[in-house]
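Novice: Sequence and predicted model, in that order:
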Amino acid sequence: MAILKVIEVLANSDKSWEDATKKAVAQAAKSVKNIKSVYVQEQSAIVKDGEVSEFRVNVKITFEIK
């Protein structure tokens, strides 16, 4: 039986929500091993001068504890 743990991570990108998600996983992977999945819980964006300037994600990252 595997034991899994979930952490919540916030990340942003000036390119896309996908890029923000990749950044969240990459940053978490620096200190968390055995990441199994990422769930995008929420997406938002910052608008400046009528254009989207920043994409934000709130993700849940699941990893296995060994």
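Specialist: That came through fine. Numbers count the residues shown, from 1 in each chain.
Novice: rest of the way, CA atoms for contacts and neighbours
Specialist: Noted.
Novice: which residues of this protein fall in helices?
Specialist: With DSSP state H, the ranges of helices along the chain come out as 17-29.
Novice: where do the strands sit along it?
Specialist: Taking DSSP state E as the criterion, the chain carries its strands at 3-13, 35-48, 51-65.
Novice: So which bits of stretch 50-64 are buried?
Specialist: For stretch 50-64, burial by neighbour count (16 or more other CA atoms under 10 Å) applies to 54, 55, 56, 57, 58, 59, 60, 61, 62, 63.
Novice: put this beside the first:
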Amino acid sequence: MSGVYKKIDVVGTSPVSFAEATRAAIEEAGRTVRHMSWFEVAEQRGAIKDGKVAEFQVTLRIGFKLE
């Protein structure tokens, strides 16, 4: 795995779960970022509305190889 890699931060959201927010963030990033190799969860948080969980939010660091 020699080479040079870059990391970017992205935030995914979902009304369903942290896992779904993670999938959404990776799929959306994959539309413009090539050679994605790994991700790490940097933060998890959510939004509350009327005393209930309204949204799950996850900040991911995605690593990809530079060309």
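Specialist: Thanks, I have the structure now. Quick caveat, the model's predicted, so the values are computed rather than measured.
Novice: export the strands of structure 1 to a markdown table and tack on distance to residue 26 of structure 1?
Specialist: Compiled in a markdown table, these are given as follows (distance: least, CA to CA, whole Å):
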| stretch | distance to residue 26 of structure 1 |
| --- | --- |
| strand 3-13 | 10 |
| strand 35-48 | 10 |
| strand 51-65 | 11 |
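Novice: Compare those strands and report which one is nearest to residue 27 of structure 1.
Specialist: strand 3-13 (9.1 Å; CA to CA).
Novice: Would you mind getting the average deviation of that closest one from structure 2?
Specialist: In the superposition with structure 2, the average deviation recorded for strand 3-13 of structure 1 is 0.7 Å (mean CA distance after the TM-score superposition for structure 1).
Novice: Residues contacting that strand, please?
Specialist: 19-21, 23-24, 28, 54-66 (CA atoms under 8 Å, 6 or more residues apart in numbering).
Novice: Alright, I will stop here.
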